[in-house]
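Enquirer: Have a look at this fold, sequence not included:
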């Protein structure tokens, strides 16, 4: 009887030892599955899109795990916004003129027809004395509304709008907001006289595809031909129509920026390659445009 008990104990110890050894052998493999961090602190409006791309990439590469973070601390990768062409671009963002839906400016017949280049300059550009005198001589009427724009080193929307208007950023007139594009949206919704430029992904509700409550997207020249067509006035009514229209254009009259991911991590570089190719179909629901194919093909 004692011998039998002794054998059972010995067998149990042997099994435990085997399990422990198996666990130790698995540990090095387990440590490889690290949770990578992608920082969006300088591109907060890309968060939802980035989370969707990670989710979809995980379906084709289950070993890949990453988390979107908003921190100034060093992460494994960072999402970067730029007005310059970038072979590492995973997508583009469009910038549109928006206004508080109660803004008196929206009752102006010229504004209702759409913002021509001349009208955009009249509304958004700070004029010098000579320009003011010229406008008075031409009988130009003062338009209602207060311009709100971002300021600071990361105010990419203001930089791109200024470039589109062929001016320096400090000539974009109105009240300056220090913060993110989300802060600018809040300011426009909070002030009835507000008008601004902001990214399409924030101007529309990602669930309904309609303009965010309290905001009106203003018609403007989308294809850059100097005119505003009925189709251009129509497509701004919903996000899906707008992104579909813009993605088909060889070039656009809107300020456009590039979204890229900076990283030295090999696994994340593979993710970036996937995002700029197979992942392109997941951008439009969040208001983003596909990356420039000719540009990304240079990688």
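Expert: Received, thanks. None of the values given here were measured: they were computed from a predicted structure.
Enquirer: From now on I want contacts and neighbour counts done on CA atoms only, so please keep to that.
Expert: Noted.
Enquirer: ok, which stretches of the stretch 151-299 of the chain are helices?
Expert: Ranges of helices in the stretch 151-299 of the chain, per DSSP state H, counting those that start in this stretch, are 156-164, 181-190, 200-203, 230-235, 239-247, 266-275, 293-296.
Enquirer: Pick the most buried one from these.
Expert: Stretch with highest mean neighbour count among those: helix 200-203 (a mean of 24; mean count of other C-alpha atoms under 10 Å).
Enquirer: which residues are contacting it?
Expert: Helix 200-203 is touched from outside by 45, 93-96, 98, 181-182, 185, 211-212, 215, 217, 239, 286-288, with contacts defined as C-alpha atoms under 8 Å, 6 or more residues apart in numbering.
Enquirer: Second structure for comparison follows:
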């Protein structure tokens, strides 16, 4: 009897260990998306209590082992060819300033056109100079290669290393922390970091700088209406918006990853993500692109 009990314990332990391994999913990637991903994990595990889905925080590099990667910029072709993608939503990048700064006091009313945007934020020896621009501001940008600075620079025709200012190690939220400590600080960030997601108002101490959304060379009264996050998101989802970099946030899985729970979770996200996007400051994805990627993902998930 003792022998049988030991055998049962051994095999039941192995079965539990195997079930745990099969049901565990490790996610890593862009940190500003973690609050949204955490909401998805909470909802998914409520319906699938055996699943163990965890976020392993990205530092300078990604963890050695992970199942799903959430990223905020388009990867190189060689990387894209090795993974299956689902474009879950889009994020925008807005110019922001410390509310006590002279920059905020002047540009909250004046706003930024494409010309002033480029002169303020980028090193460009060929750019036309406007000598009336203030000089008493400090730009904060990311040190490491990352989605937000790559997207920000690319939109205006530059490389990340051409962004002016103090390069800060860490994540996008560290730019906000640095800006709040510096009364000359300005930067660029996502709506989810610039606004309080509960009140839908700009974070205390931060001024969102208006931009020339229609490209007519001036900033209108309507373009200065930045006090409500939902109103801003509605404006940004309109067609032909200018001077606001917008890029996809996407989940991906290695084409050789056979973790069934990772595939199941990814399909669930593809079907359920849209209802949470606005709450966390994201824009809806292109419906046609999302449907095409869903179909590819379903075929991939069906392969054992």
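Expert: Looks like it arrived, so ask away. As the structure is a computational prediction, the values presented were derived from the model and not from experiment.
Enquirer: Please state their TM-score.
Expert: The TM-score (TM-score structural alignment, normalised by the length of structure 1) is 0.78; 273 aligned residues with a C-alpha RMSD of 3.1 Å.
Enquirer: Let me have the helices of the stretch 151-299 of structure 1 in JSON lines, extended by distance to residue 171 of structure 1.
Expert: What follows is the helices of the stretch 151-299 of structure 1, written out as JSON lines (distance: least, C-alpha to C-alpha, whole Å):
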{"stretch": "helix 156-164", "distance to residue 171 of structure 1": "8"}
{"stretch": "helix 181-190", "distance to residue 171 of structure 1": "18"}
{"stretch": "helix 200-203", "distance to residue 171 of structure 1": "23"}
{"stretch": "helix 230-235", "distance to residue 171 of structure 1": "28"}
{"stretch": "helix 239-247", "distance to residue 171 of structure 1": "28"}
{"stretch": "helix 266-275", "distance to residue 171 of structure 1": "36"}
{"stretch": "helix 293-296", "distance to residue 171 of structure 1": "31"}
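Enquirer: So for residue 145 of structure 1, which of those helices sits nearest?
Expert: Checking those against residue 145 of structure 1 by C-alpha to C-alpha gives helix 181-190 as the closest, at 10.8 Å.
Enquirer: Just list what the closest one packs against, helices and strands only.
Expert: strand 89-100, strand 146-151, strand 194-199, helix 200-203 (3 or more C-alpha pairs under 8 Å, 6 or more residues apart in numbering; DSSP states H and E).
Enquirer: Buried deepest among those, which one?
Expert: Mean neighbour count (mean count of other C-alpha under 10 Å) peaks for strand 194-199 among those, with a mean of 27.
Enquirer: how much does that strand stray from structure 2?
Expert: When structure 2 is overlaid, strand 194-199 of structure 1 sits 1.0 Å from its aligned residues on average, using mean C-alpha distance after the TM-score superposition for structure 1.
Enquirer: Show residues contacting that strand.
Expert: 93-100, 103, 145-149, 157-158, 161, 181, 184-185, 187-188.
Enquirer: From residue 94 of structure 1, how far off is residue 256 of structure 1?
Expert: From residue 256 of structure 1 across to residue 94 of structure 1, the span is 5 Å (C-alpha to C-alpha, to the nearest Å).
Enquirer: again with residue 160 of structure 1
Expert: 10 Å.
Enquirer: and for those two, which residues touch both?
Expert: Contact criterion C-alpha under 8 Å, 6+ apart; residues bridging residue 160 of structure 1 and residue 94 by contacting each: 255-257.
Enquirer: Compile those into TSV and extend it with columns for distance to residue 245 of structure 1.
Expert: Output for these, formatted as TSV (distance: C-alpha to C-alpha, whole Å):
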residue	distance to residue 245 of structure 1
255	15
256	14
257	17
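Enquirer: Specify which member of those residues is nearest to residue 84 of structure 1.
Expert: Nearest to residue 84 of structure 1 among these: residue 257, at 7.3 Å, using C-alpha to C-alpha.
Enquirer: now stretch 46-60 of structure 2, how far from the chain's geometric center?
Expert: In terms of C-alpha atoms, centre = their mean, to the nearest Å, the centre of stretch 46-60 of structure 2 is set 18 Å apart from its chain centre.
Enquirer: which of the residues in that stretch are buried?
Expert: Judged by neighbour count (16 or more other C-alpha atoms under 10 Å), stretch 46-60 of structure 2 contains these buried residues: 51-53, 55.
Enquirer: For those, could you give me a markdown table that also reports distance to residue 223 of structure 2?
Expert: Putting those into a markdown table (distance: C-alpha to C-alpha, whole Å) gives the following:
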| residue | distance to residue 223 of structure 2 |
| --- | --- |
| 51 | 45 |
| 52 | 44 |
| 53 | 41 |
| 55 | 37 |
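Enquirer: export those to CSV and tack on distance to residue 64 of structure 2 and secondary structure?
Expert: Shown next, in CSV, are the buried residues of stretch 46-60 of structure 2 (distance: C-alpha to C-alpha, whole Å; DSSP: H, G, I helix; E, B strand; the rest coil):
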residue, distance to residue 64 of structure 2, secondary structure
51, 21, coil
52, 18, strand
53, 17, strand
55, 13, strand
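Enquirer: quick one: which of those residues is nearest to residue 225 of structure 2?
Expert: For the buried residues of stretch 46-60 of structure 2, the nearest to residue 225 of structure 2 is residue 55 (35.8 Å; C-alpha to C-alpha).
Enquirer: Residue in structure 1 paired with that closest one?
Expert: Taking TM-score structural alignment, residue 55 of structure 2 has residue 68 as its aligned residue in structure 1.
Enquirer: Give me the neighbour count for the spatially closest residue to that match that is not a sequence neighbour.
Expert: Leaving aside its sequence neighbours, residue 68 of structure 1 sits nearest to residue 38 (C-alpha to C-alpha, 6 or more residues apart in numbering; 4.9 Å). Neighbour count for residue 38 of structure 1, taken as other C-alpha atoms under 10 Å: 26.
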